[in-house]
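Participant: Got a sequence here, can you build the structure:
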Amino acid sequence: MTDIINLMNDLLWGSILIYLLVGGGIYFTLRLGFIQFRHFGHMFSVLKNSRKADKAGISSFQALCTSLAARVGTGNMAGVAVALTLGGPGAIFWMWVIAMLGMATSFAESTLAQLYKTKDEDGNYRGGPAYYMEKGLGMRWMGVLFSILLIIAFGLVFNSVQANSIANAMNNAFGIDTWVVGVGVALLSAFVIFGGIRKIARTAELVVPVMALAYLVLAFYVMAINYEKVPDVLALIFKSAFGFQEAAAGGAGYAIAQALINGIKRGLFSNEAGMGSAPNAAASATPYPPHPASQGYVQMLGVFTDTIVICTATVAIILVSGEYVPGGEITGIELTQRALSAEVGSWGGIFVAVAIFFFAFTSIIANYSYAETNLIFLEHNHKAGLNIFRIIVLGMVMFGAVSSLPVVWAMADVSMGLMAIVNMVAILLLSGIVVKLAKDYNQQLKAGKLPTFDANDYPELQSQLEEGIWYNKDATKKE
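Facilitator: Next comes the predicted model:
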């Protein structure tokens, strides 16, 4: 079984996904006029008014926190350590590259998710890749395929990965048996996910900003007391990314390939750009400004925060600590714990355990919310069916807590890769609509107006959109 999983990983990540994700990121960066660089400041402007919501949707800030809850987890603390161990410091450079390109990809998928969102039976906004595949492309079969992959990946496999890191971190810091941790995490998760999407959003809104800020403050402290090492660390990352460190030994080509593959793999796992996960949260929001593109800007900020800010903080802690050993056996969350303990004392490992607990716990509940949205897309919105699925999710949390790390990570890589392929094909086919929406938004912004989307300006889209969400009846009367 492990051999089959590894074979699929090699096929997906050795060629297909590298070309698709990097190529897609470059494509959207060019078509959107380097939007992630030109409008970098505007992401923060949109965030200023992101607390507004209505009875149908959560606020843009809650949507950002929900997507960050899914993004900021094991990928930022354990995944970075895995990337360093397998790909060397150069892998971090490629994580940065995939994040910067991924910001444009994230803008595209989140904008489309907002445009094609619907309302569920309870009157809440729902949407995501499955919905724009069905409505935008007219390919429900594609949406069904994506939904099944997402439910497997996020509802089941990724939650095992998160639980695995929590259990290992707690075991390393406090000596608690992994199965005991698994039971505790499952019970806490049950308390939140049985409360529905709004409870998930409120929990993420409270926990994520506090823990992210605390982690960053500690990382800046570690860099401040080791300021003389920072230039060397940066030089090491850039040299390793292009094989300069290994050139003398004749292994530059292999080193670059390993850095590239592991950097992209762990970068995507961390920031999720192009994977089709964050759009599920983006679609649940009531955007302000009231235009699909505004959620594109909000979710671009999510990618930047996750990888460029939080992942880099972990990298800095590990590399300045001296705990990183090329080809060493210590990896994952244990390496991050050892690195922080070396800098601030034994309580550093405890802090990482607490941080990974909250980060990974919020990832579990956010991942579940994504899976629930896609279960509803498959027309399984029955309360009994949802409750059965919730119990299965909690079972996977227990499984992850007591399973070995390599198998769980390998399964995560396969499911993530298949999801990304289906989603990237869809957003590339719908790229023309993304460009139109971005131009419309920015033309209104330049004219000094509050960007507002009116479906009447897009007659070619009206038949594809959910009635009563973007369709402006007043505008029709004026005509």
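Participant: From now on I want contacts and neighbour counts done on CA atoms only, so please keep to that.
Facilitator: OK.
Participant: Would you mind confirming that Leu268 makes contact with Met100?
Facilitator: No. Counting by C-alpha atoms under 8 Å, Leu268 stays clear of Met100, with 11.4 Å between them.
Participant: more neighbours, these two?
Facilitator: A count of neighbours by other C-alpha atoms under 10 Å puts Leu268 above the other of Leu268 and Met100, at 26 against 22.
Participant: name the helices or strands packed onto the helix or strand where that one lies?
Facilitator: Element membership for Leu268, per DSSP states H and E: helix 252-271. For helix 252-271, the packing partners by 3 or more C-alpha pairs under 8 Å, 6 or more residues apart in numbering; DSSP states H and E come out as helix 60-71, helix 80-87, helix 90-115, helix 230-241, helix 405-429.
Participant: now the other sequence, so there's something to compare against:
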Amino acid sequence: MDAIMKLNGIINGIVWGPWMITLLLGTGVYLTIVLGFPQVRYFVFMFKEIFGNLGKKKEGEGTITAFGALATALASTLGSGNIAGAATAVHLGGPGALVWMLITAIFGMTTKFAEVALAVHFRTKDEEGNWRGGTMYVLEKGTGYKWLAWLFAFFSMFAAFGIGNAIQANSVAEAINLGFKLPHYITGVAIAILVGLVIIGGITRIAQVTTYLVPFMAVFYVIGALMVIAHHADMILPAWSSALKYAFSDPMAMPGALAGWTIKLALTKGVARGIFSNEAGLGSAPMVHATAITDHPCRQGTYGLFEVFLDTIVICTLTITTILVTGMLTGRPELTGAQLTLSAFETVLGQTGVMILAVGLAMFAFSTILGWFWYGDTSARYIFGPKVGPIYKGLWILVIVVGAAGGGGKFLGNIWNLSDTMNGLMAAPNLVALLLLSKELRRLVKDFDAKRKSGEIK
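Facilitator: Reported below is the predicted structural model:
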């Protein structure tokens, strides 16, 4: 195991090195220019589409509603990255990491838009009549590189067990233990039963659950964060000013700065944690968006825009703001991750704040397990066919219990590191697909704009 982890460390350093971060951000910038800044042009349309059509039956092919697909995708992206990941970014890179995280998200909106549009455009029905789509189908049908499609599916299938299952199950168990002192293994069994009851119904049942769970958990966490920020309203402007200032100047000049803060770290940690949070460029969310009932790929693409907007620009910003306005970043330099966010909540809300964050973490992580099951299942079926479905479900439930009961330390660290590498390896084939099919994306956008102008799409 030590030899495997040593090799993994080398690969991880390459996968998540400067070249990958540059490629991820660069692809977003390139597509933004090529597609005519869709995150700006469709910003108002995005809100009208999502909130103006709630409860309305849409025309087009698909398995679940467009909002159901969005809720399931958000169930996967809204997770520990929003609470622990965002806190880690400012702990390692200083307040300037917030600015780079937001810049990454702005261009990441276009990347997610493009991923979703291509996934819907190249989706297909499997042997059981369910719509399937994602980077593997885009690569196979759009570029002809089936070997690259297979690699993406392979990396995704294994990344799901770690970053979408064991890590999340452990986060739920830790959060429940933190707030309510319940043993990890009991939480693990309870999660396994609840998840089993949901995934047995496939994507339709997953979408039904996440449609109700995701809005509730997002509002629940946002209200808690706003309560903390409102208590320190006089510190909001200084906090954001320091973030803007130290994104472009030496963070070590900041009073109370931690040793090691640099502009480079602010940039790299902000970009990396922003990508980890919203998953733009990794190719995960398109696998569920491809099942949506829609009449045009770009219409569903606007749901991808909103996904990144809510995940990073709203929720991650609120998390970091609570840390900055409460002074926890420099006041408690020994804290990082979820502990840093927890301390910010606790200073204002006391034990209630601990419980709010505990429940928020639990809901975020639980919903991520549901969403990532579909990603892993889709990838496994692409490689092995529909017969692997029941086997994958059984393994998924088993890993939940093992992940929750395994505790922290070396066990969790190894799972995290391995799955983090697999997660990063997913990005390379996905970015190849986006860049090779940029002309096709431009054609889809022009067609969408023409149909909106003619009134065919409203």
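Participant: Any idea what the TM-score comes out to?
Facilitator: The TM-score (TM-score structural alignment, normalised by the length of the second structure) is 0.92; 447 aligned residues with a C-alpha RMSD of 2.2 Å.
Participant: Dump the helices and strands packed on helix 252-271 of the first structure to JSON lines, plus distance to Ile376 of the first structure.
Facilitator: Below are those laid out as JSON lines (distance: least, C-alpha to C-alpha, whole Å):
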{"stretch": "helix 60-71", "distance to Ile376 of the first structure": "18"}
{"stretch": "helix 80-87", "distance to Ile376 of the first structure": "34"}
{"stretch": "helix 90-115", "distance to Ile376 of the first structure": "15"}
{"stretch": "helix 230-241", "distance to Ile376 of the first structure": "43"}
{"stretch": "helix 405-429", "distance to Ile376 of the first structure": "18"}
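Participant: Relative to Leu137 of the first structure, tell me which of the ones you listed wins on proximity.
Facilitator: Proximity to Leu137 of the first structure, assessed across those by C-alpha to C-alpha, is greatest for helix 405-429 (7.7 Å).
Participant: Compute the inter-axis angle for the longest helix anywhere in the first structure and helix 60-71.
Facilitator: Secondary structure assigned by DSSP state H gives helix 347-377 as the longest helix of the first structure. Counting by axes from the mean of the first three to the mean of the last three C-alpha atoms, to 10 degrees, helix 347-377 of the first structure lies at 110 degrees to helix 60-71.
Participant: counterpart of helix 347-377 of the first structure in the second structure, which residues?
Facilitator: Under TM-score structural alignment, the match for helix 347-377 of the first structure in the second structure covers residues 352-382.
Participant: Next, the buried residues of the matching stretch.
Facilitator: 353-382 (16 or more other C-alpha atoms under 10 Å).
Participant: and Lys446 of the first structure, what pairs with it in the second structure?
Facilitator: With TM-score structural alignment as the criterion, Lys446 of the first structure matches Lys453.
Participant: I'd assumed its match was in a strand, is it?
Facilitator: No. If the criterion is DSSP: H, G, I helix; E, B strand; the rest coil, then Lys453 of the second structure is helix and not within a strand.
Participant: Tell me how far the most centrally placed residue in the second structure lies from His231 of the second structure.
Facilitator: Residue closest to the average C-alpha location in the second structure (C-alpha atoms, centre = their mean): Thr77, at 2.5 Å. The spacing between Thr77 of the second structure and His231 of the second structure, counted by C-alpha to C-alpha, to the nearest Å, is 28 Å.
Participant: Whichever strand or helix holds Ala230 of the second structure corresponds to what range in the first structure?
Facilitator: Following DSSP H and E, the helix or strand that holds Ala230 of the second structure is helix 202-231. Counting by TM-score structural alignment, helix 202-231 of the second structure lines up with residues 196-225 of the first structure.
Participant: Now Ile64 of the second structure: closest residue in space, sequence neighbours ignored.
Facilitator: Ala292 (5.1 Å; C-alpha to C-alpha, 6 or more residues apart in numbering).
Participant: check contacts around the aligned residue in the first structure for the one you found.
Facilitator: Under the alignment (TM-score structural alignment), Ala292 of the second structure pairs with Ala285 of the first structure. Residues counted as contacts of Ala285 of the first structure (C-alpha atoms under 8 Å, 6 or more residues apart in numbering) are 53, 57-60, 62-63, 114, 125.
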